[in-house]
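*Asks:* Here is my input; please provide its structure:
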Amino acid sequence: MTTSSLDSTPLDPALSHTRGETDVPLLTQTIPENLAATVEEFGDRDALVDVQAGRRWTYSEFLADVRRLASGLHRLGIRAGDRVGIWSPNRWEWVMVQYATAEIGAVLVNINPSYRVHELEFVLKQAGIKAVIAAPQFKDSDYTGMLAQVQPNCPDLELVVLFGDEEWESMVSGPTDADVLAEIRAGLTNHDPINIQYTSGTTGFPKGATLSHSNILNNGYFVGELINYSEVDRVCIPVPFYHCFGMVMGNLACTTHGSCMVIPAPAFDPVASLKAVEQEKCTSLYGVPTMFIAELALEDFDSYDLSTLRTGIMAGSPCPEATMRQVIDRMNMEEVSICYGMTETSPVSTQTRADDSLDRRVSTVGRVGPHLEIKIIDPSTGGTLPRGEAGEFCTRGYSVMLGYWEQPDKTAEAIDEAGWMHTGDIGEMDADGYVKITGRIKDMVIRGGENIYPREVEEFLYTHPDILDAQVIGVPDPKYGEELMAWVRLKPGRDDLTAEEVREFATGKLARHKIPKYVHVVDEFPMTVTGKVRKVDMRKTAVEILGMA
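*Replies:* Sure, this is the predicted structure:
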């Protein structure tokens, strides 16, 4: 499915269909070839820092340790095409395993750190995982115990290696079989599968998006290009490695540019993130909006020296305008970039540029990325819509996954015969090609025949002086089919907000049918590990709260 060149058929500028620039060529290397080239140029520069572990590597040291681990994996019987699971929070070992598996052509399977036995067993079986490399435990997750529990039910699983155990230590301190590795690298191609990432699975079991060297290497490269990464950049990565945001937009964006990967903590901690920026003089900081909100809310926020920051990436879900302005003004991230995408597209499809206006960066997810093509269609007819009309966002190009692992039917549902990935997201494109994502097709609320996009109502609720964050869902209603319910997080000092107060605030400012009938105050929203709000969980809870179950 992956294509390396764009269709050159002329496009109608009145329609929501654009292509990215192609002046910078696609990378044709494999991940190990690209890493070796980076080391050749920037061997003495910092490659990786794990702040809490107190460890750091230059690029030359990093490649040496990656190849030592790759040799160890090969001696244990791991071959090109074998699936190797990684189950761990963000640690230096995760990054080593990412690049060591690529060295020998093994397919890295990212296992969500929050999985429990049921989900773990599903992924181990579905991907046919031969070996799992894991942290012994983290917080309340006993990875060692859970792996021991499921191993008898997973016939493909031959090997479990835990960080720090005898097997692990022998791999990371053993010899490097340079000739063997060189022979393996020579046999790899950039269209080989190299990574399986399971989708969040908000409905049913997760699906394994299968990605090639070309998919993720190029996506990381172009994400870095658009925020002007170079060997002087130091990137603080508090977002999870198991997801594209961490391992592609973070790690691969760095290693394709000679930039330094900085791990602030195993899991997100606002204090650890800002300390890492200050200590390591980071130039870039990543996060989903809730992470930036948490950092900005720290009582001692102003005590941190963030003067080295210039850029960063915000993704995962749309950002409140007020938060975006604070990130630029108070965190010095003048060139902060908004990215939009999905696991199945490696992940980024659109991105704001460093020179985009503030308004573009707070109100859109940018323009199509290099070597990619996007369009907005009417989901009922498949026809491309005029500019400014809302419809389903579709994309094609080098970034589209190879498919869902061993699920050809699901792949065919997502990627059409012309190679377009149908995202299920609602978007609209303006005259200059900038895109707004206004929600999921399945999240759209239909009240009395009126289509309501929750994002519009959420943006309005952010203007309420007591509301810190808001999410809007549809709940069943006997008269209108659906009514709106707002879940809100309040600013410090406020402990309640009624639907009547919201209605008074909204009257005259928002169309009557868009004013929420119900308001539910919460401390936190149910989230996926990648920072996406789980509206499916909110709807279930809402039905119970309202006595509709």
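
*Asks:* CA only for contacts and neighbour counts going forward, please
*Replies:* Fine.

*Asks:* Isn't Glu373 up against Gly397?
*Replies:* Yes - between Glu373 and Gly397 there is a contact under Cα atoms under 8 Å: 6.2 Å.

*Asks:* Look at these two and report which has more neighbours.
*Replies:* Gly397 (27 against 22; other Cα atoms under 10 Å).

*Asks:* any idea how far Ser346 is from that one?
*Replies:* Applying Cα to Cα, to the nearest Å, the value for Gly397 to Ser346 is 11 Å.

*Asks:* same question, Ile104
*Replies:* Taking Cα to Cα, one finds Ile104 at 21 Å from Ser346.

*Asks:* do the same with Leu306
*Replies:* 30 Å.

*Asks:* Specify which residue of these two has the higher count of neighbours.
*Replies:* Comparing Leu306 with Ser346 by other Cα under 10 Å, the one with more neighbours is Ser346, at 29 against 22.

*Asks:* you'd agree the more buried one is up against Tyr398?
*Replies:* No - Ser346 lies out of contact with Tyr398 (Cα under 8 Å); the separation is 9.1 Å.

*Asks:* Now the common contact residues for the two.
*Replies:* Asn215 (Cα atoms under 8 Å, 6 or more residues apart in numbering).

*Asks:* run this one through as well so I can compare:
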Amino acid sequence: MAARRRPRRRGIDIAPLRAVVIPQLPAPEPLLAVLEGVLDGREPAILPVPADVRSAEHLTTSLGIGEDIDDDVALVVSTSGTTGTPKGAMLTARALIASASATHDRIGGPGTWLLALPAYHVAGLQVMVRSILAGTVPVALDPSFDVADLPRAVDALGPGPRYTSLVAVQVAKALGDPAATAALATLDAVLVGGGPMPGTVAEAAAQAGIRVVRTYGMSETAGGCVYDGVPLDGVRVRLDGGRVVLGGTTLAKGYRHPTDPDPFAEPGWFRTDDVGAVDDSGVLRILGRIDDGIGTGGLTVLPQLVEAALETHPTIADCAVFGVADERLGQRVVAAVVLTPGAAAPTLDEVRTHVERTLEPTAAPREVHVVDELPRRGIGKVDRKELAARYATGA
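*Replies:* So this is what the prediction gives:
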């Protein structure tokens, strides 16, 4: 895909950033045409925005629609992390294509994709970019993810290698329906990102014959850049005091509006807010987010480690761990749990004892709340802030 230069202004290759509204269930062909024009340099950079008017207006105002942007930027992808303020990762065509090509190399070659995530999110956009490189047209499924429609959508992918990209909550939903489970099991790979995947869901998917590939990445890295703990070709990973730092060919150019401190300040690297560890075989494991850490009794507890322990309890199907203010401890560790169908709620003592089998007593929850489902934001990340606000008074 050879890029062609756009006109130069003031001696610099620039053009105004455009907004492209992405419907909840987009028609793949028109969106493919827009993206292909951007990737090969015929069209200026775009900011994909949802059809929701309020969200679209917020993004277009915050990220400078109509203002000039460097010519080598193809997409500006909204990303707010935990701040709620859009920053806009500026992705070049080179980074997007490098990511899509490395994905194909890792999972078995180009194929046809099921688009089941919003196409204004980096995971959905990469389904489109991979399709462009493969010369295929994805089959779109409403991101609300009606599992009754999943078998039809998978069947419509036709012959050859077939893939999809999902979040863990979608996989869990599909596992509750035999026909949907069987449909996913026919795919050559199911990429799962957007946050950690509960161990119970991963185990059930494996038993059903679903080839899950766990991905780690973000808008700033053109989507998933570490698959099953191993960096894609061209991706670099290092740890700085436990913090995960990412670099390589898939890295964004920076933010549309740089932040202070700037995580792109070191040339060629992006400092994430994630804490990780690398085992003896070089596999990266994400332990949690720095800003999710719970300061309790002078120590810091990472919620994801506690969640991993809780998920091994036979009565707990899903959970979220968070901190709330405590006069004595600073914060106390609290858990919200979703029970397995028909299970009785465990007592607090049972939960604490279970966690203390693998973690220090400091990490054991001091409160446990049973919920029907966990609040989520974006494409499926647990909203710990909402839970912390809900249970701030111990209600």
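
*Asks:* Asp523 of the first structure: neighbouring residues, count only.
*Replies:* So Asp523 of the first structure, with other Cα under 10 Å, has 10 neighbours.

*Asks:* which residue in the second structure lines up with it?
*Replies:* Aligned by TM-score structural alignment, Asp523 of the first structure pairs with Asp372 of the second structure.

*Asks:* Over to Val150 of the first structure?
*Replies:* Using TM-score structural alignment, Val150 of the first structure pairs with nothing in the second structure.

*Asks:* One more: Leu372 of the first structure?
*Replies:* Using TM-score structural alignment, Leu372 of the first structure lines up with Val235 in the second structure.

*Asks:* Its match contacts Val245, doesn't it?
*Replies:* No - using Cα under 8 Å, Val235 of the second structure makes no contact with Val245, being 10.8 Å away.

*Asks:* Mutual contacts of the two, please.
*Replies:* Joint contacts of Val235 of the second structure and Val245 (Cα under 8 Å, 6+ apart) do not exist.

*Asks:* In contact with Ala392 of the second structure, which residues?
*Replies:* Ala392 of the second structure neighbours (Cα under 8 Å, 6+ apart): 324-325.

*Asks:* Using the three-state scheme, assign it.
*Replies:* Under DSSP: H, G, I helix; E, B strand; the rest coil, Ala392 of the second structure falls in the coil class.

*Asks:* now the helices: where do they sit in the stretch 101-250 of the second structure?
*Replies:* Secondary structure of the stretch 101-250 of the second structure (DSSP state H, counting those that start in this stretch): helices at 122-134, 150-155, 168-175, 178-185, 199-207.

*Asks:* after superposition, how close is the shortest one to the first structure?
*Replies:* Once fitted to the first structure, helix 150-155 of the second structure is off its aligned match by 2.6 Å on average (mean Cα distance after the TM-score superposition for the first structure).

*Asks:* hang on, isn't the match of Asp523 of the first structure packed against Pro341?
*Replies:* No - between Asp372 of the second structure and Pro341 there is no contact under Cα under 8 Å: 10.6 Å.

*Asks:* Quickly list what's touching both of the two.
*Replies:* What both Asp372 of the second structure and Pro341 touch, as defined by Cα under 8 Å, 6+ apart, is an empty set.

*Asks:* Run through the helices of the stretch 251-395 of the second structure in chain order.
*Replies:* Under DSSP H, counting those that start in this stretch, the stretch 251-395 of the second structure gives helices at 303-310, 348-356, 384-390.

*Asks:* got the ones you listed as CSV, with distance to Val324 of the second structure columns?
*Replies:* Output for these, formatted as CSV (distance: least, Cα to Cα, whole Å):
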stretch, distance to Val324 of the second structure
helix 303-310, 12
helix 348-356, 17
helix 384-390, 6
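
*Asks:* Pick the most buried one from the ones you listed.
*Replies:* Mean neighbours per residue, mean count of other Cα atoms under 10 Å, is largest over those for helix 303-310, with a mean of 22.

*Asks:* what range in the first structure does that helix sit on?
*Replies:* Using TM-score structural alignment, helix 303-310 of the second structure lines up with residues 454-461 of the first structure.

*Asks:* how much space between Leu329 of the second structure and Gln304 of the second structure?
*Replies:* Applying Cα to Cα to Leu329 of the second structure and Gln304 of the second structure gives a distance of 20 Å.

*Asks:* now Thr186 of the second structure
*Replies:* 31 Å.

*Asks:* now do Arg384 of the second structure
*Replies:* From Arg384 of the second structure to Gln304 of the second structure the distance is 11 Å (Cα to Cα).

*Asks:* Contacts made by stretch 372-388 of the second structure with the rest, please.
*Replies:* Outside stretch 372-388 of the second structure, the residues that touch it by Cα under 8 Å, 6+ apart are 117-118, 167-169, 194-195, 319-324, 336-339.

*Asks:* Return the distance of the aligned partner of Val271 of the first structure in the second structure relative to Val230 of the second structure.
*Replies:* Mapped onto the second structure by TM-score structural alignment, Val271 of the first structure lines up with Ala148. Counting by Cα to Cα, the gap from Ala148 of the second structure to Val230 of the second structure is 34 Å.

*Asks:* of those two, who's got more company?
*Replies:* The residue with more neighbours, out of Ala148 of the second structure and Val230, is Val230; 20 against 13, by other Cα under 10 Å.

*Asks:* centroid residue for the second structure?
*Replies:* Gly194 (2.2 Å; Cα atoms, centre = their mean).

*Asks:* Map that residue onto the first structure.
*Replies:* Matched by TM-score structural alignment, Gly194 of the second structure corresponds to Gly316 in the first structure.

*Asks:* Run a quick check on that match versus Tyr340, I expect a contact.
*Replies:* Yes - the pair Gly316 of the first structure / Tyr340 is scored as a contact, 7.4 Å apart, by Cα under 8 Å.

*Asks:* how close does the equivalent of Ile86 of the first structure over in the second structure get to Gly135 of the second structure?
*Replies:* When the second structure is aligned by TM-score structural alignment, the residue opposite Ile86 of the first structure is Val21. Separation of Val21 of the second structure from Gly135 of the second structure (Cα to Cα): 23 Å.

*Asks:* out of these two, which sits in the busier spot?
*Replies:* Neighbour count, other Cα under 10 Å: between Val21 of the second structure and Gly135, Val21 has more, with 19 against 12.
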